[in-house]
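Undergrad: sequence and predicted structure, then a few things I'm wondering about:
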Amino acid sequence: MELLFASAVGLLTACGIYLILRRRSFPVIIGLSLLSYAVNLFLFASGRLAVNRPPLLHEGAEGYTDPIPQALVLTAIVISFGMTAVIVMIALSDHLTSRDDRVDAPAGGAADDGVEAPAAQEDAR
């Protein structure tokens, strides 16, 4: 079970980092979401995965599962959803103003690889 969770955390982290390094804004947003999923899974797995154990200690229970990582994961899910919404709105407003969704494009509109942005091409005409 621990190997499965460790593999999933590693795979989500690797895919998230790969997508963050892309030039377009949508893969960057997806990469940030994957990284937050990896952190959530890591926090959840840090609470000692116990099968058929109650989350709270009461009479007659031999052991219990620590509820703190579960509460942290729920809080992290809410925060990451809010941050993803903010990042999507920032990327959308940037796309609407510059007509380009490249992350590495300079403020002037022209990209550094010699390809001009559509707004810069219209101004040149």
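TA: Nice, thanks for sending it over. These numbers were taken from a predicted model, which means no experiment stands behind them.
Undergrad: C-alpha from now on. contacts and neighbour counts both.
TA: Noted.
Undergrad: can you pull out the helices in the protein?
TA: 2-20, 25-45, 68-98, 118-124 (DSSP state H).
Undergrad: ok, residues contacting the second one?
TA: Around helix 25-45, the neighbours that count as contacts under C-alpha atoms under 8 Å, 6 or more residues apart in numbering are 2, 5-6, 8-10, 12-13, 15-22, 69-70, 72-73, 76-77, 80, 84, 87-88, 91, 101-103.
Undergrad: at 6 Å instead, please
TA: With contact meaning C-alpha atoms under 6 Å, 6 or more residues apart in numbering, helix 25-45 is reached by 9, 12, 13, 16, 19, 20, 69, 70, 73, 101, 102, 103.
Undergrad: below is structure B, check it against A:
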Amino acid sequence: MEILILILSGVLFATAIYNLLQKQLLRIIIGTILLSHGAHLIILTMGKLKTGQPPVLMDGVTEYTDPLPQALILTSIVISFGITGLLLVLAYRTTQENNTDNMEQLRGGSHD
């Protein structure tokens, strides 16, 4: 199961990097979202995917699931949601002010 999740995470990272290298501002934001989702899957996989076991140690339980990766992912989801909201607002304002979302035109490069 871990191999499948790691392959999926690799696909998310590859798609994120492809989108981060695009010229449109919205695609760059989608790339950052996909990059954070890939990181969430890697953190989840590092915690060893165990099913049917309690997340904390209780009386009589010898094997348990590590709760730390789950807490890290929950915190990361909240942070990435806030950053995504900020990036979307900044992209909207940039597009409204400059009438373009092309990164080359925003940098002052060629005006094709």
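TA: Received the coordinates, thanks. Here the structure is a predicted model, which means the values were calculated and not measured.
Undergrad: any idea what the TM-score is?
TA: Aligned and superposed, the two chains score 0.94 in TM-score terms (TM-score structural alignment, normalised by the length of structure 2); 112 aligned residues with a C-alpha RMSD of 1.2 Å.
Undergrad: can you put the contacts of helix 25-45 of structure 1 in a markdown table and add distance to residue 44 of structure 1 and neighbour count?
TA: Shown next, in a markdown table, are the contacts of helix 25-45 of structure 1 (distance: C-alpha to C-alpha, whole Å; neighbours: other C-alpha atoms under 10 Å):
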| residue | distance to residue 44 of structure 1 | neighbour count |
| --- | --- | --- |
| 9 | 11 | 20 |
| 12 | 14 | 21 |
| 13 | 15 | 20 |
| 16 | 18 | 23 |
| 19 | 23 | 22 |
| 20 | 24 | 21 |
| 69 | 5 | 19 |
| 70 | 6 | 18 |
| 73 | 6 | 18 |
| 101 | 34 | 19 |
| 102 | 34 | 19 |
| 103 | 32 | 17 |
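Undergrad: give me whichever of the helices of structure 1 is most buried.
TA: Highest mean neighbour count among the helices of structure 1 (mean count of other C-alpha atoms under 10 Å): helix 25-45, with a mean of 20.
Undergrad: mean per-residue distance, that helix versus structure 2.
TA: Between helix 25-45 of structure 1 and the aligned residues of structure 2, the post-superposition mean distance stands at 0.6 Å (mean C-alpha distance after the TM-score superposition for structure 1).
Undergrad: out of the helices of structure 1, the one nearest residue 60 of structure 1 is which?
TA: helix 68-98 (21.5 Å; C-alpha to C-alpha).
Undergrad: elements contacting the closest one?
TA: helix 25-45 (3 or more C-alpha pairs under 6 Å, 6 or more residues apart in numbering; DSSP states H and E).
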